[in-house]
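>>> I'll drop the sequence and a predicted model, then ask my questions.
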Amino acid sequence: MGVLHYFNVVGSSPPSKDSAVQVIYQDTEKVSSRPSKVTPHQRALLLRGPREPYVEVSDHPTPSLDGNREFLVRNLVIGLNPIDWKAPDFNFGIPELPYISGRELVGEVAISPKRRSRFKPGDKAIVISTDYRDLRKAAYQEYVVATDFNAARLPPSVSPEAGSALGVAFVAAALCLGVCAGLDFSTIADGPDLLSMVRQIDPSRLPEDVRDECLHGIDKESRIQKGDWLAIWGGSSTSAFMLNQIARLAGLRTISVVDVRKHAVKMATNNITRPDIVVDNHDPQRAIEIVRSATGKRLRFAIDTVGRETAGHLLECLQQHYATEDEPDVSTATPESAHLIGLTGLPKSSPPANVSFHNMPIKLFHEVPELGEALMLWLERLLSRGLLVPPSILGVSEGFGAVNQALDSMRRGEVSGGRVVVRIP
């Protein structure tokens, strides 16, 4: 797996264990199964307006099933995401009011699909809802509708708390690497070759706003390959945590730009999860220089998980200068195409001639069933075989009433390098 190197741009020594993120909540009691009787009304958290707290109600209608691939789960644990507080604070991604938020959870199957399915009543399932317009699938309610191609069986080796905090990040990472960068996962627990898959699908079935990315985002000859470098800015986020793991499973070399003092010790504790190189983000320009130097000025792929400004830093990392005093023979070489993938934003300016910008095509997961199902079956294998490590759980709280308090902690920046989850009793 290689050796983890520390690059501290301010000149201090590697961080101590005292700098690790502290646990916010102390309760670690395991979730237990409950009776599966479904009631016509349920508890739910409603958002009634922008910049308002979520309000708990006890008489919200229990969602109904539609089609033969949907099933109903009783919510056990909700994984909280930054979008859960950013959407109401900045008034985006809210298609209707009152609104139900929540993108991921672990639930117990209460009603299984009508068609033959691997999900049976009583099974625990990781449910991932990227279809934010369908409130039946939102996590902030007692009963949640799931589709069999957007859910994974929770293996006994993974706790419900851990399972509730990894799904969205896993899907985002897989789509970034598999579609935007063209990484073939077939050598990793029989994973899917997503790029080949989407290009064999009738183009009319691909969501219109991601169709060009799927069909023309990257040439097959330019796909990322074993041994290539991948730079990740914001390496402490859950998405980056998954990106790094999947990339290293595929034989890529990873370089993560993070707050070293906060996160480097934790990142170094597990051979599966640690990057090849960690760079401190304290001085962005110095970090850019280190990334370029460490990758031998041959970096072609970079993924940003933070925002437009840091995506701009990665764009600088990708600018390749082949002519140097030490390498005069390559002064006339044409740089290979480079690829910048943004999870939350890309630079405003148009990309240089040798760089392509990519937006992660999340809609593929819930609008193309065969692709969503391929990812979920792969996730089940990865977790069952211990190939994928869930993110750290920094806090566990109880009940819908605790959600607002937990989101406030996230607003204040108190949650970093792991996840906060809420059990639903």
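Here it is on my side, so go on.
>>> C-alpha from now on. contacts and neighbour counts both.
Will do.
>>> all helices for the protein, in order.
83-90, 160-163, 167-175, 194-200, 208-216, 238-249, 260-268, 284-294, 308-318, 363-367, 369-384, 403-411 (DSSP state H).
>>> tell me who's in contact with Leu243.
Leu243 is in contact with 170, 173-174, 177, counting by CA atoms under 8 Å, 6 or more residues apart in numbering.
>>> I meant to write Gly342 there.
Applying CA under 8 Å, 6+ apart, we find Gly342 in contact with 303-305, 307, 311, 357-360.
>>> before we move on, what about Val57?
Contacts of Val57 by CA under 8 Å, 6+ apart are 43-46.
>>> at 6 Å what do you get?
By CA atoms under 6 Å, 6 or more residues apart in numbering, Val57 lies in contact with 43-44.
>>> so it versus Pro113, what's the distance?
Separation of Val57 from Pro113 (CA to CA, to the nearest Å): 28 Å.
>>> and if you look at Cys176?
Cys176 is 30 Å from Pro113, by CA to CA.
>>> again with Gly372
Distance check for Gly372 against Pro113: by CA to CA, it reads 16 Å.
>>> can you put the contacts of Leu243 in JSON lines and add neighbour count and distance to His5?
Output for the contacts of Leu243, formatted as JSON lines (neighbours: other CA atoms under 10 Å; distance: CA to CA, whole Å):
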{"residue": "Phe170", "neighbour count": "25", "distance to His5": "25"}
{"residue": "Ala173", "neighbour count": "26", "distance to His5": "23"}
{"residue": "Ala174", "neighbour count": "25", "distance to His5": "26"}
{"residue": "Leu177", "neighbour count": "26", "distance to His5": "24"}
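>>> could I get those as TSV with distance to Thr295?
Shown next, in TSV, are the contacts of Leu243 (distance: CA to CA, whole Å):
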residue	distance to Thr295
Phe170	26
Ala173	21
Ala174	23
Leu177	19
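>>> nearest to Leu318 among those?
Minimum distance to Leu318 across those is 16.8 Å, recorded for Leu177 (CA to CA).
>>> isn't that closest one right up against Leu183?
Yes: the pair Leu177 / Leu183 is scored as a contact, 5.5 Å apart, by CA atoms under 6 Å.
>>> pull the number of nearby residues for the nearest residue to Gly227 once chain neighbours are set aside.
Of all residues not flanking Gly227 in the chain, Leu252 sits nearest, at 4.9 Å (CA to CA, 6 or more residues apart in numbering). Other residues within reach of Leu252, judged by other CA atoms under 10 Å, total 20.
>>> putting a second one here so we can go through both:
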Amino acid sequence: MALVGPSIMSTTTCLQLEELPNKPSTFHRYIFSETHFQPSVPNTTHAKIDEHTSTPASSLEAKQRVLLLKAAREQYTLVDDHHVPSILHPGEVLVKVLAIGLNPIDWKGPAFNFGIPSLPWINGRDLAGLVLQVPNESSRLRVGDIVLVPSTDYRDIRKAAFQEYAIATDFNAARIPSSTSIHASASLGVAFVAAVLALGVSFGLDFSRLTQSPGPNLVNVVNQLNKNDIPVDIQDEVFATHDESDRPQRGDWLAIWGASTTTGLVALQLAKLAGLRVICVADIARHGAKLLESGADLLVDRHDTDRAVEIIRGVTGGKLRYAIDIVGKDTATILEKTLDPSGNAHLLGLTGLPKERNTGIKYHTVPIKLFHSAPAVGESMVTWLEDLLQSDTLALPEIVRADGGLEGINAALDVLRSGTVSGKRIVVDLGSKESQP
């Protein structure tokens, strides 16, 4: 796929930007030289923008280009007269989308008709963009910030990535350091959220004990929440009791099946920061070198499943207590066999769990809704992510940049579906400056 980098001052937007000189922050920041917000359709309302004023509602009545899914099992359709999303709730920000990270759900949802609240719909879960509007002067975000946004609230069409302008909440947006690739950052968000919630909430791993770039103790954060404010379908997972002896400790083993995925690589890095020993199950011939570089203690090839189980049980002495599957129900069922069934073992499945349950194993799913439904959780995670990126503690995914903007997403999803891009993320460019990293 060809690399692209159309200027932010392209014909599809009248935003005219220049990098903030001598910026005190180490994050990407921009100021507006012409200070006009004008979506991509002519004769729309112009609105003055500075760092402390909001965009008037009249400008948000303008139109933008989006990719609409009009029917299940169809490709997305480019539409150029969709309304620019409006800010409706406190804490929301308006973002000009610069880059979109593609996820398997972006093609699997339409292909298998799931994860689509209604039709027509806009999809897309990962984006990086330019902040155009902030809630108030006290917000940690400022107009001109470049942020990555994991759009986990997929039932809110305003927050979808496949559009020129999107809404985010300030506690779900992480500022991108000036030394960090905007495009690679666009591929990180949802994987980071899934990995952190899996380790920190479902397993109870305490990130505040890290010696390098310490993070939140999410068990403590969760314990301060009002249970009634959390979606009912994740309450059992979020508020499960975590005895100290049941939480992962330094030196404990963790097995990850699907470790070469972005979520797997993030989970591997965070687990290693916490002092865990990590077993990575993947296609070792293709991804072994990258996994070793990321800190894997043991590599196990996924192709011989019986041998994989034998190796993991042998190395851990049959006492493995923590395992994450990122692939599916079948591999989760295989991974289950590596766990100590005598009690206090934990199996988390991102995309499925075994049908039959073992009484000695606790089964988990990622409470992804917690990220956007609990501001204290979301903000603790994104501020930690900013620190991890700023200190170069967390390695970004390898990416392939796709050309064509919104128009090119259908073709890029075909490539993703084919599996020819393995161990990398496809990122679609929507207009960031070529000078950006």
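Cool, got the structure. As the structure is a prediction and not an experimental result, all values here were calculated from the model.
>>> if we can go back for a sec, now rank the contacts of Gly342 of structure 1 by neighbours and give me the top one.
With neighbours taken as other CA under 10 Å, the top of the contacts of Gly342 of structure 1 is Ile303, carrying 30 neighbours.
>>> show me what contacts it?
Ile303 of structure 1 neighbours (CA under 6 Å, 6+ apart): 232, 340-342.
>>> counterpart of it in structure 2?
If you follow Ile303 of structure 1 across to structure 2 using TM-score structural alignment, you land on Ile324.
>>> how close does Pro375 of structure 2 get to Gly328 of structure 2?
30 Å.
>>> next one: Leu416 of structure 2
From Leu416 of structure 2 to Gly328 of structure 2 the distance is 17 Å (CA to CA).
>>> kindly report the same for Asp392 of structure 2.
Asp392 of structure 2 is 31 Å from Gly328 of structure 2, by CA to CA.
>>> neighbours of Arg385 of structure 1, just the number please.
That count, for Arg385 of structure 1 with other CA under 10 Å as the rule, works out to 12.
>>> what do we get in structure 2 for it?
Aligned partner of Arg385 of structure 1 by TM-score structural alignment: Ser391.
>>> once you drop chain neighbours, what's closest to that match?
Ser213 (7.6 Å).
>>> now the lengthiest strand in structure 2: which residue numbers in structure 1?
When structure 2 is scanned for its longest strand (criterion: DSSP state E), the result is strand 92-101. When structure 1 is aligned by TM-score structural alignment, the counterpart of strand 92-101 of structure 2 is residues 70-79.
>>> what's the mean distance for the matching stretch versus structure 2?
Stretch 70-79 of structure 1, aligned to structure 2 and superposed, deviates on average by 0.5 Å (mean CA distance after the TM-score superposition for structure 1).
>>> what about that stretch, distance to the chain center?
19 Å (CA atoms, centre = their mean, to the nearest Å).
>>> contacts for that stretch next, please.
Identification of contacts with stretch 70-79 of structure 1 by CA under 6 Å, 6+ apart yields 104-113, 142-147, 164-165, 421-424.
>>> what subset of those is buried?
By neighbour count, with 16 or more other CA atoms under 10 Å, those hold 104-113, 142-147, 164-165, 421-424 as buried.
>>> show me what contacts the residue nearest the centre of structure 2?
The structure's structure 2 has its C-alpha centroid closest to Val190; by CA atoms, centre = their mean the separation is 1.6 Å. Val190 of structure 2 makes contact with Pro150, according to CA under 6 Å, 6+ apart.
>>> that one matches what in structure 1?
In structure 1, Val190 of structure 2 lands on Val168 (TM-score structural alignment).
>>> equivalent analysis for Ile312 of structure 2, please.
Aligned counterpart of Ile312 of structure 2 in structure 1: Val291 (TM-score structural alignment).
>>> Ile279 of structure 2 against Val300, yeah?
No: applying CA under 6 Å, one finds Ile279 of structure 2 not in contact with Val300, separated by 7.2 Å.
>>> in stretch 249-258 of structure 1, what's buried?
Under the neighbour-count criterion of 16+ other CA under 10 Å, stretch 249-258 of structure 1 has 249-250, 252-258 buried.
>>> list the contacts of whatever residue of structure 1 lines up with Leu268 of structure 2.
Aligned by TM-score structural alignment, Leu268 of structure 2 pairs with Asn244 of structure 1. By CA under 6 Å, 6+ apart, the contact set of Asn244 of structure 1 is empty.
>>> now Asn244 of structure 1: how far from Ala181 of structure 1?
Counting by CA to CA - Asn244 of structure 1 and Ala181 of structure 1 are separated by 14 Å.
>>> what of Ile232 of structure 1?
Ile232 of structure 1 is 13 Å from Ala181 of structure 1, by CA to CA.
>>> on that earlier part again, what's the spacing between the match of Arg385 of structure 1 and Pro214 of structure 2?
Distance, Ser391 of structure 2 to Pro214 of structure 2, by CA to CA: 11 Å.
>>> aligned partner of Gly405 of structure 2 in structure 1?
Residue pairing (TM-score structural alignment): Gly405 of structure 2 is matched to Gly399 of structure 1.
>>> now for the residue lying closest to its match once chain neighbours are set aside: which residues touch it?
Spatially, and ignoring its direct neighbours in sequence, Gly399 of structure 1 is nearest to Ile424 (4.8 Å; CA to CA, 6+ apart). Taking CA under 6 Å, 6+ apart, we find Ile424 of structure 1 in contact with 76-77, 399.
>>> between these, which has the most around it?
Val77 (30 neighbours).
>>> distance of the match of Arg385 of structure 1 from Tyr322 of structure 2?
Relative to Tyr322 of structure 2, Ser391 of structure 2 is positioned 28 Å away (CA to CA).
>>> got it, and Leu205 of structure 2?
In terms of CA to CA, Leu205 of structure 2 sits 11 Å off from Tyr322 of structure 2.
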